[in-house]
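>>> could you work out the structure for the sequence below:
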Amino acid sequence: MQRTNLVVLAVDDDMINLKLLKSMLMKSGHVKEVVEAKNGSDAIGVLKGRDDVDLILLDIIMPIMNGIEMLKVVRADDNLRQVPIIVLTTDETKKSEALESGANGFIMKPIRHDDLLSKIATVIV
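Prediction:
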């Protein structure tokens, strides 16, 4: 991973998953800040209010607005569509739908530290 001081938006309705992601990312030494959101709707609000998000880690199965719906909204927005999105899920069947909807990568849960960092390295240049 070349870039440092990344701002990562982690979107998951499970607080334990968010804390785990934040811990892994902050330990990597490449991440300056992890912004948390509980669902796609909250995440869109964060993205509209900030222009410094370098990467989105997105759970698929969430209330209010799920990950696939959020992907479609982000990819349809001229100001946001360039932000890399890695989808995180326990549901392997969602992989092709996520990638077709504009995801840059896919990680199966439970997330392992090395998998997360290597996947981030492939989408952040």
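>>> use CA for all of it now, contacts and neighbours both
Noted.
>>> sticking with Ile16, tell me its helix or strand.
For Ile16, the element it lies in under DSSP states H and E is helix 15-27.
>>> how about this one, so we can line them up?
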Amino acid sequence: MNVLVIDDDFINIKLVETFLKKHGGVSEIIKASNGLEALNTLTERSDIGLILLDIVMPVMNGLEFLDNVQVKEKIVNIPVIVLTTDETTKKEAFSKGATDFLTKPISEKLLFEKIGKFFK
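Reported below is the predicted structural model:
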């Protein structure tokens, strides 16, 4: 499965990428630094099976990204796991279509538990 990681923090992206490379079910890791860049990637590619989404980002934050995903038929069914330090956004993220939620700093074990549900 191809995974899109959306985060504006280079260190967070590197950490998640390191974890994902150890997971046997991940084929490719695609990176975006904000919600707008991610939406552009999703319109160009139809092979993304999972999205890992930060909330606090410039240009378009994670909640705005979720709003935009909901109106795009082609990408609305891609599971989205929110990765954030802001626990207060959990309820809003779920109401906007997030599939799951992980609080940073994330652990490899918890990430694998969350993404394991989406691998067939």
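>>> picking up where we left off before, which other helices and strands contact the helix holding Ile16 of structure 1?
strand 6-11, strand 31-37 (3 or more Cα pairs under 8 Å, 6 or more residues apart in numbering; DSSP states H and E).
>>> which parts of it are buried?
Asn17, Leu18, Leu21, Lys22, Met24, Leu25 (16 or more other Cα atoms under 10 Å).
>>> and the residue sitting nearest the centre point of structure 2, what is it in contact with?
Nearest to the centroid of the C-alpha atoms of structure 2, with distances taken as Cα atoms, centre = their mean, sits Leu52, at 1.6 Å. Counting by Cα atoms under 8 Å, 6 or more residues apart in numbering, Leu52 of structure 2 touches Val3, Leu4, Val5, Ile6, Val80, Ile81, Val82, Leu83.
>>> can you give me the helices in structure 1?
15-27, 40-49, 67-76, 95-100, 113-123 (DSSP state H).
>>> of these, give the one that comes closest to Ile61 of structure 1.
helix 67-76 (6.5 Å; Cα to Cα).
>>> what range in structure 2 matches the closest one?
Mapped onto structure 2 using TM-score structural alignment, helix 67-76 of structure 1 spans residues 62-71.
>>> check stretch 91-105 of structure 1 too.
With TM-score structural alignment as the criterion, stretch 91-105 of structure 1 aligns to 86-100.
>>> neighbouring contacts of the matching stretch?
Ile55, Leu63, Leu66, Asp67, Gln70, Pro79, Val80, Ile81, Val82, Phe101, Thr103, Lys114.
>>> distance between it and the chain's centre?
12 Å (Cα atoms, centre = their mean, to the nearest Å).
>>> span of that stretch from start to end?
14 Å (Cα to Cα, to the nearest Å).
>>> just stretch 16-35 of structure 1 next, same as before
Start-to-end, stretch 16-35 of structure 1 (Cα to Cα) is 15 Å.
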